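Colleague: Got a predicted structure here, sequence first:
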Amino acid sequence: MTDAMTRESSGTHGVGPFIELLEIEELDENLFRGSCHAGAPMRAFGGQVAAQALTSAGRTIGKDRLVHSLHGYFLRPGDPQRPIVYQVDRVRDGASYATRRVTAVQRGEAIFTLSASFKRPEESRERQRSMPPVPGPEELPDPFLTWEQLAPEHFARATGFRSLEMRFVPADSPGLPAEMPGVPQQFVWLRTGSRLPEDPLVQVCALTYLSDLTLASTTTLHLQPHMLLRTEPPRITLASLDHAMWFHRPFRADDWLLFAQRSPSASDGRGLAMGEFYDRDGQLVASAVQETLARERPTR
């Protein structure tokens, strides 16, 4: 059986297909319902909440318009034990662009808001930043195998994360851009652990999920390793405050994408991280920016 066929049928690490993480139920016109797994203990994973909110918005748009940007605010921790209702407001339908606003609700309170813009594709001149020369994902170890050995109980609970694949590029890899003083950086290859439908909306929503995996940790790399590689108690309290993305070119989230990330600022208990997604051909396909709550926990 080929690798593609294996990934078609199930998640890489023995869980269900990634597409299940995006599934929502239509309750009524402009009203949807979904459920999200935990990211931090007892908190719904923000990337999945944002991805389902974007899925809800996309269900109210014709297939002739594609997502080009989103802006989201995390207002309250989501409860992974309860369903989330997504209320869609059809703000505008213009000749080229359309706008949707989504409010994610639990227990009658908003936990997340999303504004998303869609447009019809058009031809124009192109330019982009070049992709940094980094080792390919095939040359790098699977961090989940290490995590499973070092922290089997934590790994067993991370059912959502086990339906994707990631490879961390070592900081001393040849060809990496020099790290600027005060600007920690990291480079991670990401893809879903199973094949996805051709639908561009599905691909964009999957990347929205993936984009929230490592941006927050980029702001605190100088203090602690990434959460998926850590086995000791965290020294920092991290939580996404807001999240924005721009989608530049077509891509597949079930093929390897390089996420080049840097954090230019940390202050006032907040950290800012920026990231760029490149496909294997070096095309810049999307950009992301996130502000994160980053508080050091008091030592006893």
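Modeller: Everything's here; your move. In this text, all values refer to a predicted model and were calculated from it rather than measured experimentally.

Colleague: can we go C-alpha only for contacts and neighbour counts from here?
Modeller: Will do.

Colleague: List the buried residues of stretch 150-158.
Modeller: For stretch 150-158, burial by neighbour count (16 or more other CA atoms under 10 Å) applies to 151, 155.

Colleague: what's that stretch in contact with?
Modeller: Outside of stretch 150-158, the residues within contact range by CA atoms under 8 Å, 6 or more residues apart in numbering are 38-39, 144, 147-148, 231.

Colleague: Mark which of those are buried, thanks.
Modeller: For the contacts of stretch 150-158, a neighbour count by 16+ other CA under 10 Å gives the buried set as 38-39, 144, 147.

Colleague: would JSON lines of the residues you listed with secondary structure be doable?
Modeller: Compiled in JSON lines, the buried ones among the contacts of stretch 150-158 are given as follows (DSSP: H, G, I helix; E, B strand; the rest coil):
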{"residue": "A38", "secondary structure": "strand"}
{"residue": "G39", "secondary structure": "coil"}
{"residue": "F144", "secondary structure": "helix"}
{"residue": "W147", "secondary structure": "helix"}
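
Colleague: re the thing from before, and the contacts of stretch 150-158, which is closest to A104?
Modeller: Nearest to A104 among the contacts of stretch 150-158 is A38, at 15.9 Å by CA to CA.

Colleague: wait, doesn't the closest one sit right on A44?
Modeller: Yes. Using CA atoms under 8 Å, A38 is in contact with A44, at 4.3 Å.

Colleague: Alongside the first one, take a look at this:
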Amino acid sequence: MSHRTDPETGGEKGAGSPPEIVRLFDLEALDGDAFQITATGGIGRERLFGGQVAAQSLRAACLTVGAGRLPHSLHAYFIRPGTPGEPLRLDVARTRDGRAFSTRHVTAAQGGKPIFEMIASFHDPEPGFDWQAGPRPDAPPPGRLEPPEFPAFIRHPPGFEFRVVKPPRPNGFPIPHPFWIRCREPLGDDLTLHACLITYLSDMAVVSSSRAPGSPRELAAAVSLDHALWFHRPARVDEWLLFSADPASNFGARALARGTLHTEDGVLVASLAQEALLRPAGGS
């Protein structure tokens, strides 16, 4: 396993306790296919980060699927805001286990009320043609970009490092797309863990990227409504990924963004689509 030097301490990374981000997936098994974890974290708001709930839900689903059968897609709805510091219960329903595919339905709840629902599908690796459309979005390699300065209220778990392609807004938030991202510490070879972390980061700054060019920035509400993610090829989150998201449609108070994740070599590893509620300031 490779090791990196921690830029803050100068010490060697990759030995000892697991990275903090991995502890997000220390789920406690309850009766049946149910799991629980105390929900922590946020991004300067009094609600859970949606990507975290999605990633933990996918992890719960993975724990009910046989080893080697990897997630290939998920489709999810954000129902209610999640509250940091409260237990999050994850109930998994085994919808189907076939010869090559498995389907799982996950409900995440707090205080007995669902806050998030997901259907995830898993597929055994099979041989087939390898093709993708077009190159990755044009961006300088991460080694030529400086790490950005983010305000203290952005509380993603430490361990992610970013390289932004576009200058950030004056307050440094939201993160402008496209950007490079990776975990600083080696994460091992558990491909389901990497898929869960791709799910986590796939919700970063997508709502802001769904705004139509030239539309008003003052909004009464800007939240995720639903999220779809496709895992095209196995990928590692401890290696640089270029995350790009762009608006596809704005109509009424709903907006759609589409995005991709590519490796430094230009390999397309995942695609996503997210619908957001963008309610204008002063609207009903």
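Modeller: Right, received. Where do you want to start? Predicted, not measured: the structure shown is a model, and the values here were computed from it.

Colleague: Put one on top of the other, what's the TM-score?
Modeller: Superposed pair, TM-score by TM-score structural alignment, normalised by the length of structure 2: 0.86. Supporting alignment: 266 aligned residues with a CA RMSD of 2.6 Å.

Colleague: Would you mind measuring from whatever residue of structure 1 lines up with L24 of structure 2 to S163 of structure 1?
Modeller: By TM-score structural alignment, L24 of structure 2 lines up with L21 in structure 1. With distances taken as CA to CA, to the nearest Å, L21 of structure 1 is found 9 Å from S163 of structure 1.

Colleague: and what of T99 of structure 1?
Modeller: The gap separating T99 of structure 1 from S163 of structure 1 is 31 Å, by CA to CA.

Colleague: What segments of the stretch 51-200 of structure 1 are strands?
Modeller: For the stretch 51-200 of structure 1, applying DSSP state E, counting those that start in this stretch gives strands covering 66-74, 84-93, 97-106, 109-119, 164-168, 185-192.

Colleague: Please convert those to JSON lines, extending it with distance to R125 of structure 1.
Modeller: Listed next are these as JSON lines, based on distance: least, CA to CA, whole Å:
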{"stretch": "strand 66-74", "distance to R125 of structure 1": "17"}
{"stretch": "strand 84-93", "distance to R125 of structure 1": "26"}
{"stretch": "strand 97-106", "distance to R125 of structure 1": "19"}
{"stretch": "strand 109-119", "distance to R125 of structure 1": "17"}
{"stretch": "strand 164-168", "distance to R125 of structure 1": "33"}
{"stretch": "strand 185-192", "distance to R125 of structure 1": "28"}
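
Colleague: What ranges does the stretch 101-250 of structure 1 have for its helices?
Modeller: Assigned by DSSP state H, counting those that start in this stretch, the stretch 101-250 of structure 1 shows helices spanning 143-150, 152-157, 200-211, 215-218.

Colleague: Which positions within the longest one qualify as buried?
Modeller: Across helix 200-211 of structure 1, burial judged by 16+ other CA under 10 Å covers 200-211.

Colleague: for stretch 180-187 of structure 2, how far is the first residue from the last?
Modeller: By CA to CA, the extent of stretch 180-187 of structure 2 from end to end equals 18 Å.

Colleague: Run through who's touching that stretch.
Modeller: 1-4, 6, 13-14, 19, 142, 159-165, 194, 237-243.

Colleague: go on, stretch 71-87 of structure 1?
Modeller: Applying CA under 8 Å, 6+ apart, the contact partners of stretch 71-87 of structure 1 are 30-38, 42-46, 50, 53, 56, 102-106, 110-116, 240-245.

Colleague: in structure 2, what residues pair with that stretch?
Modeller: Counting by TM-score structural alignment, stretch 71-87 of structure 1 corresponds to 75-91 in structure 2.

Colleague: Just say helix, strand or coil for whichever residue in structure 1 pairs up with A248 of structure 2.
Modeller: Here A248 of structure 2 is matched to P264 in structure 1, going by TM-score structural alignment. Of the three states, P264 of structure 1 takes strand under three-state DSSP.
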